[in-house]
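1. Starting from these lines, generate the structure:
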Amino acid sequence: MEIRDLTPDDQDALLDVRRRSFGPVPPAEVESWRALAVPDLNEGRYLGVFDGGRLAGSARVRGFTQWWHGRPQPLAGVAGVTVNPEYRGRGVGTAVMRAAVGRATDLGDAVSALYPATTPLYRATGYEHAGAQHLVTIPTEALRAIKPAGDVPVRRMDAGDAAEVVALLHRLHGQARASGPISWDERTWARRLAREDDFLYLAPDGYAVYRWDGDRMRVDNLVAGSQETARALWSLVGSASSVAKTVTAVLAPDDPVRWLLRERSVEEVTMVRWMFRVIDVAAAVERRGFPAGATLDTTVEVEDPVRPGNTGRWRLTVSGGRGEAKALSADAGAGAGPALRINGLSALYAGIPTATLRRTGLLSGDNSHDEALDTAFAAQPYMLDYF
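-> Next up, the predicted model:
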């Protein structure tokens, strides 16, 4: 079998394997799918496994920005991992995932994430469960009861506002010290903001993207940097209460709307899990944000069967909101510290507590720095977007 970049000439074969893996693509969506795929095909972000001239499997490495404790960095979003039915069980999925990790490295990404259809394949290539997309069902009348505070200018937005939305996300996720959310690039945002059936509103420090979903409303994105803007945008969504009885909203775990509601008891929440991987230990730690008051100085032993450059002993230090991972030689005099496979390090990076990692076998060895590790990497990761 051969692994190579896919090109626009491979679109028919790619669409066929996608259909056999995920089900039929509605005719109305085919042209849109082709248009969205072309830029990634031209940029070397689609990989295919071929058996002779037949496409056996594929993967897409999408380019995003992701925030960790308020600091943005490039993210390799792996999507569209497909294997034709006649090639399943023959290592095609593992081969294309290893190639995707390698391509992410070539593109300069130090971290990667994906939404898994199955866990074992991705764990075998170093990914571990980290966060979720939270879909919360709220009575529309409860949102209507959120009264605006102050005069917040809100206007309709369109594709021409893509750059402003990207800049706004950088500012708001940074201010909130958010961990996990992603942003599409300006080109993709322009396409999203051109969709006719979405309701799109922009304020000076926030925006909302929502639409009808059957007989209810669906809020895909609503981000606000102040109480006044949060009230204005959620009240706007709630204005549909005479027709739509409920709203399904994609929310951060600590989204302010949960505290703006007059009543809150039993909540209907669906979580769509995503997995995460550190691809380059040194760059990932250097690019991550950390709590300003956290301090850490420990040695860890990392094993990464897919990326040998990550395997070995590392000195992890955190101070003043910045971190560093420095590779140590085999004969370095530093004492033995905790040991992790890359899956465990990835989960730690995403804020999974050391106690959880130890009880699941993802972390072993010296525990004297566990509390400092928890403080430094503390996070409640989430995503608003599915890819």
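
2. all contacts plus neighbour counts: C-alpha atoms, from now on.
-> Noted.

3. what about stretch 168-186, start to end distance?
-> From its first residue to its last, stretch 168-186 covers 12 Å (CA to CA, to the nearest Å).

4. Could I get the buried residue list for that stretch?
-> Residues of stretch 168-186 classed as buried by neighbour count (16 or more other CA atoms under 10 Å): 168-170, 172-174, 177-184, 186.

5. Sort out for me which of the residues you listed are in helices.
-> Applying DSSP state H to those, the entries found in helices are 168, 169, 170, 172, 173, 174, 186.

6. Contacts only, for the last one.
-> Going back to what we said before, that points to residue 186. Residue 186 sits next to 162, 163, 166 when contact means CA atoms under 8 Å, 6 or more residues apart in numbering.

7. make it 10 Å
-> Residues in contact with residue 186, defined by CA atoms under 10 Å, 6 or more residues apart in numbering, are 159, 160, 161, 162, 163, 164, 165, 166, 167, 192.

8. give me the element residue 314 is part of.
-> In the assignment (DSSP states H and E), residue 314 maps to strand 312-319.

9. tell me what whichever helix or strand comes after that strand is packed against?
-> Counting by DSSP H and E, the element after strand 312-319 in chain order, helix or strand, is strand 322-328. Applying 3 or more CA pairs under 10 Å, 6 or more residues apart in numbering; DSSP states H and E, one finds that strand 322-328 contacts helix 281-287, strand 296-303, strand 312-319.

10. Let's see this one next, to set against the first:
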Amino acid sequence: MKKNFRATIGQATAKDGPEIASLLSWAFGFSKARSDEYIANVGLGSLRLLRGERGEATACAALLETAQLFHGRPVCAANIAHVAIAPERRGQGLAIPFVDGLCEEARRKGAAIASLFASTRPVYRRSGFELAGHEIVYEAETANLPAASKLAFERVELDDPRIARAYAEKTTREAGLLARCPAHWNELRRKPTDALAAYLAEGAYLILDMGDEARLDIRDWYAGSPEAAQGLLSFLARFRSVYPVVRWHGGPQDDLVAAMPDKGWRLAHQEEWLASVLDPATALKQRGYHVRDARLALRIGQAALEIEIRAGTVEVREATVPSGPTVALQAPAFVQLFTGFRSASKLAQYGQVAGDAADIILCDQLFAGPPPWVAEHF
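-> Purely as a prediction, here's the structure:
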């Protein structure tokens, strides 16, 4: 932070709306209408301002209370979203203390991890964030979609509770997906709502954005079986006379891609989100695991935690002198291991994990699962 520059972090109030709108516009090119909509969608209670010594707003961000699911278990989490710094204050080192303050607040409120998308990764790495999962957008020609299916879709309201229940089921089958808070759902259903439509079928749903003549955007979707994925794609094929392509968020091992012909799809966008483990012991205890019985000590920097799983019940305790299987790793490697972004074996190849070969294999088994991803950009 610039020498002699004093700043405080506080919750936004109604009178801060114009300043927040300006910061969002300067940082992300939001229109006035889009800024106002975003503020309404996330709520003033979720917005934080970094203020200078004269009370001026120098930065803003949303702090969203949520959970991220790993192997079917929710880990209390916070999303730090849309960090916007005033142009005249950029390059003065404000981002690190601002994000550190947001992480400390999140930790006090019970978050075990925090996640964000970073425009400048080195800055956030200095605050303990590391690559943790994927955001992937796929694209397919609608003419290439399979056209035959018996799955019947019905038009439903955007806030039909069956959609939220189906999404909750989806989170248990993947790794890293959010237990969406109202802000996430509000942004998912953002304007123009007259171009949005939701469709529901047995084991599947779609929220479609038909506001762009160049392509059909899937705002959200779920297919609970291979048959449902085929049916979902076949339903989308009905739009081929209007939209040449369709796009959707998906995982590295994507259910819709698996239901497509070999060459019927392509990557339209890919980037990674970052995470910081705010409370390692709590995060390890809340996470689900691939094995039902195991014991392993993780030496993270100078600290050591022992994970013991008996019949699926997890205990985590400090282990000053680990006596059993042990692997050693630094904090950045621990983040990647925790989310499943990289395995212990791969991190060992990079020189970031050390231990006996058998212990590293045990660590691989413990944290095995589908690769982590998120279904939205927060």
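
11. Which of the contacts of residue 186 of the first structure sits closest to residue 97 of the first structure?
-> residue 192 (27.6 Å; CA to CA).

12. Can you show me the helices along the stretch 201-350 of the second structure?
-> Listed in chain order, the helices of the stretch 201-350 of the second structure (DSSP state H, counting those that start in this stretch) span 226-237, 255-258, 280-286, 331-339, 344-349.

13. what's the average distance of the longest strand anywhere in the first structure to the second structure?
-> In terms of residue count, the longest strand belonging to the first structure (DSSP state E) is strand 54-68. Once fitted to the second structure, strand 54-68 of the first structure is off its aligned match by 1.9 Å on average (mean CA distance after the TM-score superposition for the first structure).

14. Can you check which part of the second structure that strand sits on?
-> Strand 54-68 of the first structure corresponds to residues 56-70 in the second structure, going by TM-score structural alignment.

15. in the matching stretch, what counts as buried?
-> Under 16+ other CA under 10 Å, the buried positions of stretch 56-70 of the second structure are 57-70.

16. cool, and stretch 294-314 of the second structure?
-> Residues of stretch 294-314 of the second structure classed as buried by neighbour count (16+ other CA under 10 Å): 294-300, 304-309, 314.

17. quick one on the thing from earlier: would you reformat the helices and strands packed on strand 322-328 of the first structure as a markdown table and include distance to residue 131 of the first structure?
-> Listed next are those as a markdown table, based on distance: least, CA to CA, whole Å:
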| stretch | distance to residue 131 of the first structure |
| --- | --- |
| helix 281-287 | 17 |
| strand 296-303 | 22 |
| strand 312-319 | 23 |
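
18. among those, which is nearest residue 329 of the first structure?
-> strand 312-319 (7.3 Å).

19. Residue 92 of the second structure and residue 58 of the second structure, how far apart?
-> Per CA to CA, residue 92 of the second structure is found 11 Å from residue 58 of the second structure.

20. With residue 94 of the second structure instead?
-> 9 Å.

21. Common neighbours of these two, please.
-> What both residue 94 of the second structure and residue 58 touch, as defined by CA under 10 Å, 6+ apart, is the set 7, 50, 85.

22. who wins for neighbours among these?
-> When neighbours are taken as other CA atoms under 10 Å, the top entry among those is residue 50 (26 neighbours).

23. tell me the secondary structure for it?
-> Following DSSP: H, G, I helix; E, B strand; the rest coil, the label given to residue 50 of the second structure is strand.

24. Thanks again, I'm all set now.
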